[in-house]
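[1] Fold the stuff below for me.
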Amino acid sequence: MNALTPDAAAATLLAAQRAAHATDPTPTHAVRIDRLDRLARLLEENAQAFVQAITQDFGHRSAHETLLAEVGILGTSIVGTKRHLKGWMKTRRVATSLAYMPGRNRLIRQPLGVVGVVAPWNYPLQLSLGPAIGAIAAGNRVLIKPSELTPAFSALLEKLVGQYFKPEEMAVVCGDAQVGAAFCALPFDHLVFTGSTAVGRKVAAAAAPNLTPLTLELGGKSPCIIDSSADLKVAAPRIAFGKLLNAGQTCIAPDYLLVPPGQGRAVAEALKAEVARMYPTIEGNPDYTSIISPRHRARLQQLLDDAQSQGATIVPLSDDLTPQGSRKFTPVAVLNPTPSMQIMQEEIFGPLLPIVEVADTAAAIAKVNAGDRPLALYWFGSDGAAREQVLRETIAGGVTINDCLWHIGQEAQPFGGVGASGMGAYHGEHGFRSFSKEKPVFIQARLNGIPLLHPPYGKTFAFMLKVLKLIA
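    Next comes the predicted model:
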């Protein structure tokens, strides 16, 4: 295998996994639990190694953030999946229409075969193995392509998966963007991609010739609405945490704030006070994560420079201003942004936070609906009518009320985007179902009335259609 190019290796591994699936197309509950147990051990026994590899790739990544947002979330998911797996696997009884009784309906959940996972760099562990949990639980084989921007992590994951799993169960293929493109063009039974909307379109195009079913977890500009009824003392620390976790390099981070008229500066000052409490320093602070690469840091600086050149007010949220050559980036609020600014046109993916003043709830809704449908939406306040209006009149992949991010941690809820922010969903039973074929089965009774609908057609046929209400 080592002599093969990475794209050839991916094709060879896929063929091996397909062949293994053919010999055992429906793994037992015990087999699936064993695979989940091995995945849990992989995480538990190598947590610190993952922490070190990811911080090496980032320049610096908060160890606590890796343990919380990657290792911890995955561990919780495995525990919940194991607890409910037997119930998820059961054949389900489904109601049968009166016209077809005494026949019976059943719904069988079957593994699809081989699930491909293309993971991004921002949460490389969680977004490599998160989809794999649902895929394994559903009885599938898994092939993972981690990001080329996290080479230390990717090499570690490839090595460890090889130690804990047979290649026909789960395997990892490392390589550059060209390898990733070839990976997406393989005939998987399902493909999960997490990344930008622009690359997501390319993934969909690559998968189209094979009609590969897709789960696309993309991104976009996730709004955070601070209602006039909100308590800023409650909202500010939660927004600061949600925005600055992983230095803002989170697909569901609040991308911009919508605040009441005249409140932009007050909100910025409240956020600055919380940043000072959470991160007394930036440059040397082990709790504050670096930007993934100099190129991404330069892009953030360019967004800031463009906004300032067009008249935006720049408010550093820390007095510890990082130097130009640093991989860290001081969090910044951007007041009075306009639609023409780049910072309001593309996903920020960093610690920059535009603050837009809007007249009322209707104006906030109009602002959200003027753009693509976001992956996440956040609302802070105590006005129930305003909250329900926002929920009713906007569409987003997921929503957290009076906090940020935490809808992603709800294993009983689906996680996924809508429109430009993605398609499909996983987590918990929703992931199990996404990676299964729910096969409907109708079991005809020995004695039934269907022969009355057979030809030759005549009065009996017409009578039966009326009795069964098949026609008006």
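[2] From here on, just use CA atoms for contacts and neighbour counts.
    Will do.
[3] What is the neighbour count of the closest residue to residue 69 other than its chain neighbours?
    Excluding its sequence neighbours, the residue lying closest to residue 69 (Cα to Cα, 6 or more residues apart in numbering) is residue 126, at 7.4 Å. By the criterion of other Cα atoms under 10 Å, residue 126 has 20 neighbours.
[4] Now show me the structure for the sequence below, then we'll compare the two:
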Amino acid sequence: MSTVSEQTLLTMNFQALQSAYARDPAPDYAQRVAVLKKLKRALVSHEQHIYQALSQDYGYRSQFDTFFADIMPTIAAINYAIKHLKKWMQPSKRHAGLMLMPSKVKVHYQPLGVVGVVTPWNFPFYLALGPTIQALAAGNRVMIKMSEFTPHANQALKSILEDISEHVHLVEGDAQIGAAFAALPFDHLIFTGSTEVGKLVAKSAADNLTPITLELGGKSPTIIDQDIDIGVAVDALIMGKSINSGQICVAPDYVFVPAKRVDSFIDTFIARYTEYHLSSNNSNKQSHIISDRQLTRLLHLLDDAKSKGAIVHPVKAHDPSNSKCVYPHLLTNVSEDMAVLQEEIFGSLLPVMTYDTLDDVISYINARPRPLALYIMSNNNPLIERLIANTHSGGISVNDTTMHVVADDAPFGGIGHSGMGQYHGYEGFLTFSKAKTVLYSSSWLPKNRIVLKHRDWVFKVLRKWLLR
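    From the prediction side, this is the model:
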């Protein structure tokens, strides 16, 4: 099929969703819940298909990673939306104020129309369906653009969406189709991916004045304090660096360690990672790097750092015969001219930096683009509050990593180079709804006639009240 015909088909499918929305622009609570329940049943019935598809796309992806980071949070999001949707849909009462008395004001939440969702390859089910669930809860139709790097997952998701095809349509294709997708006049567009591509998506959306949510990435720091149990800190970092082999937008990207604790940190990290992943009898092993392209990029970051003086502390040296499995490599003696400190790593490398004072850490973080996440390993409440108040990031986890993302009742979103806008839970419902102010005035009271006829008196009373 030619590129032109693919783009024509893309437009036709978009228009079909627009028409479906136009036929039913205000689906009620029962209709929305019915769609969400169909989606949940399809996900549950396709569980094994999902495991197989993602493992095929990755070469090997552990069932634990797929369940923990794709299936579980997706179903949890459906359950949460169903439980709270009736309350979310209720108009909210607002204060009318003196100028509008005795009228009443309410805010109604109306579906936007057709929402576009651009999905990356790292968590194709959760990052496709997470925003889709909230958009459906808000009463919209949805069009999803999947990554060309997860063809088996894409086919599995197509099967899952068959029963709700009038509400959700899935699109596949390369970067050219992705660009055409972003150029469609959606009523809202959410993109998850790299900062550089996010900029292009924002430019395309601007031509249609399409509202956007950008979930990007960047370099998420971890700060280990002087007193925290080093094992607790290491376990949290291993969780963030081992799930999906660190191919996560909120994975710890570098870590600040007090100078006197570096050796203990490295030894503990290697020992515990070995215990959890190399010496363990668990059948779920470390997931692979998704593609040769991503593998080459990671190894280039490693070689560049070594050539510029970094000291490498591998959990296990990379084995070319098992090329797509890269265990963590800790890097010390790193410097700013290394690509590993300039680019988002999106993998299993971890630069380790030392610090003397918290001021140095705060200055370093604030001098750089704002990260999607920030991690604090500490039981020192004043230190924790100081970092929360004096740094900017999309979100923060204390004595944990990555897990704040799946909090059902809290917003998720970046800031600056790590994104704009937010979704998840109630905030997701709001993102994909139009909050419409409605003023209710009674016809029995000639309020406008009184104001118009007695303007001088009204002016004096209001001016005296407001400027008192």
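[5] How close are the two chains, by TM-score?
    Once superposed, the chains reach a TM-score of 0.96 (TM-score structural alignment, normalised by the length of structure 2), with 466 aligned residues with a Cα RMSD of 2.0 Å.
[6] returning to that earlier point: shouldn't the residue nearest to residue 69 of structure 1 be in contact with residue 70?
    Yes: the pair residue 126 of structure 1 and residue 70 passes the contact test of Cα atoms under 8 Å, sitting 4.6 Å apart.
[7] still on that earlier bit, list the contacts for the residue nearest to residue 69 of structure 1?
    When the contact criterion is Cα atoms under 8 Å, 6 or more residues apart in numbering, the partners of residue 126 of structure 1 are 69-71, 73-74.
[8] One more pass at 10 Å, please.
    66, 69-75, 119-120, 132 (Cα atoms under 10 Å, 6 or more residues apart in numbering).
[9] Nearest to residue 98 of structure 1 among those residues?
    In terms of Cα to Cα, no member of the contacts of residue 126 of structure 1 lies closer to residue 98 of structure 1 than residue 132, at 40.7 Å.
[10] which residue packs closest to the closest one, ignoring adjacent ones?
    The shortest distance from residue 132 of structure 1 to any residue that is not its chain neighbour, by Cα to Cα, 6+ apart, is 6.4 Å, and that residue is residue 142.
[11] Tell me the secondary structure at the one you found.
    Local secondary structure at residue 142 of structure 1 is given as strand here, using DSSP: H, G, I helix; E, B strand; the rest coil.
[12] And it, how close does it get to residue 399 of structure 1?
    From residue 142 of structure 1 across to residue 399 of structure 1, the span is 30 Å (Cα to Cα, to the nearest Å).
[13] Comparing the two, which residue is more hemmed in?
    Each of residue 142 of structure 1 and residue 399 had its neighbours counted (other Cα under 10 Å), and the higher figure belongs to residue 142 (28 against 23).
[14] Quick check: the most centrally placed residue in structure 1 vs residue 243 of structure 1, distance?
    The C-alpha lying nearest the average C-alpha coordinate of structure 1 belongs to residue 217 (Cα atoms, centre = their mean; 4.6 Å). Computed as Cα to Cα, the residue 217 of structure 1 to residue 243 of structure 1 distance reads 19 Å.
[15] thinking again about what came up before, aligned counterpart of the residue nearest to the centre of structure 1 in structure 2, please.
    Alignment note: residue 217 of structure 1 maps to residue 215 in structure 2; criterion TM-score structural alignment.
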